[in-house]
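> here is my input, please return the structure:
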Amino acid sequence: MNLLLVEDDPMLADAICDGVRQHSWNIDHVADAVAAKAALVDHAYAAVLLDIGLPGESGLSVLKAMRRRYDATPVIILTARGQLSERIRGLDSGADDYVVKPFQFDELLARVRAVSRRSQGRVLPALCFRDVKLDPAKRLVTRAGQRVALSAHEYRTLLALMERPGQVITRDTLEDAVYGADSSIESNTIAVFIHQLRRKLGEDIVITVHGHGYMIGEAER
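Here you go, the predicted structure:
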């Protein structure tokens, strides 16, 4: 299991990371929202342990950015704020669970296992166009039954298009889906991802609608 910990308290972060690694799990640690968003764009995690009270941007901004770009990775919020209103805000923003500091480490691991099981058990419909199939539950893309290796950026670009078959998606919308609304990227980045998708899946898989954006054809039923 590969986890991401977003926590600005170095002593607590060290304790959590040490405990997780003793259970033979992998864990990456970042201390602020900006680093968390970058890590989540570049890597896939089984779950995220997210502190709300980060320096600068709140941890909730990380969570909201994930959900805006259709990242369904389970999130457990870690916070010293035990008020009901704070728990509700976190859950309404898309968190899967909530642990109030101080907590027992064994309980944290049990909650990670629980949200991971629930995530694996979600029934998400596969998306199809011609012989291309995208399975969100497994994060798997195939063409004519053969697995196609996509980068995280390419996968999110394809997912955003296939979730809206027959609709023109603007470049700005695709940028938000891939990077989140807070990111600033070069103007041709999405075009590069589209080029890579065409190379791997077929030249006519994505249609360019000049002056407007991109689209994929109607999904097969």
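
> every contact and neighbour count from this point should use C-alpha atoms.
Will do.

> neighbours around residue 39, how many?
Residue 39 is flanked by 16 other residues according to other Cα atoms under 10 Å.

> alongside the first, I'd like the structure of this one:
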Amino acid sequence: MSIGTEGAAVLLVEDDALLRRAISRALQEVHAEVTAVGTGLEALEVVGPGPDCDFSAVILDIGLPDADGRDVCAAVRARGITTPVLFLTARGQVDDRLSGFTAGGDDYLPKPFDTRELLVRTGALVRRAGSTPPREVTAVRLDPVNLRLLASPGGQDQSLTPTEYRVLAPLMNAPGQALRRRALAVAGWSAGAMVTDNVLDQYISRIRRKVEAASAGTSAIHTVHGVGYRFE
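This is a model prediction of the structure:
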């Protein structure tokens, strides 16, 4: 019986070399095409600048040596990439799972796991992504080519700086979800940049004004105390 992985291009991001090889072999046995890397930086290089992506699904370990997988996912979403992401992690508490979904993940599988379940979950994500038309989540839209926020009726288009675009994109890709400050900082700035809360708040303030102008007040960025920000 087909599980949906036949011909699917899957990106596997797992730092454990033995586990990475085992998962790769299992995926290849169900006729998936696998690209396997071991770090968050390699993953971001492979997926490209977006918004187009050559992968049908991403299997992403949270505990990477160079980054938190949730921040890697948020950075991928910031590029406008909507490819389904399945998190792998040894941390299976409810808060850990919720933070993964908040970062833009689509599914979550705690370690240790049965490889058969991983394959079935991956196939389900591939099928779902292939059969579901893109959903318009808000009247305002992002133009990743020209770095503009396209207005809804009654609003005005707004130009965005590259950093403003990278911070706003994950918020708009996860409407109604509170995104962590850290995830937004990782999405907006290059690795190693020192981004204080004050700097992020200043950017959010400017972005908030542009969102309100583009949407004629129908969309907004809300502060979620103790967490970060939410787009609605």
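
> state whether residue 141 of the first structure is indeed within a strand.
Yes. When DSSP: H, G, I helix; E, B strand; the rest coil is applied, residue 141 of the first structure is found to be in a strand.

> what lines up against residue 124 of the first structure once you look at the second structure?
In the second structure, the residue paired with residue 124 of the first structure is residue 134, using TM-score structural alignment.

> residue 63 of the second structure reaches residue 71, doesn't it?
No. Under the criterion of Cα atoms under 8 Å, residue 63 of the second structure makes no contact with residue 71, lying 10.7 Å away.

> strands of the first structure, residue ranges please.
When secondary structure is read from DSSP state E, the first structure shows strands at 2-6, 26-30, 47-51, 75-79, 97-100, 127-129, 132-135, 140-143, 146-147, 207-209, 213-215.

> now distance to residue 110 of the first structure and mean neighbour count too, for these, in TSV please.
Rendered in TSV, the data for the strands of the first structure read as follows (distance: least, Cα to Cα, whole Å; neighbours: other Cα atoms under 10 Å):
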stretch	distance to residue 110 of the first structure	mean neighbour count
strand 2-6	14	21
strand 26-30	16	18
strand 47-51	12	25
strand 75-79	11	24
strand 97-100	11	19
strand 127-129	32	19
strand 132-135	27	20
strand 140-143	27	18
strand 146-147	33	12
strand 207-209	46	14
strand 213-215	42	20
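
> tell me which of these sits nearest to residue 166 of the first structure.
For the strands of the first structure, proximity to residue 166 of the first structure was assessed by Cα to Cα; strand 213-215 is nearest, at 6.2 Å.

> where does that closest one end up in the second structure?
Under TM-score structural alignment, the alignment places strand 213-215 of the first structure onto no residue of the second structure.

> need the contact partners of that strand.
Here strand 213-215 of the first structure makes contact (Cα atoms under 8 Å, 6 or more residues apart in numbering) with 161, 165, 166, 167, 168, 169, 170, 171, 206, 207, 208, 209.

> any of those buried? List them.
In the contacts of strand 213-215 of the first structure, burial by neighbour count holds for 161, 165, 168, 169, 171, 206, 207, counting by 16 or more other Cα atoms under 10 Å.
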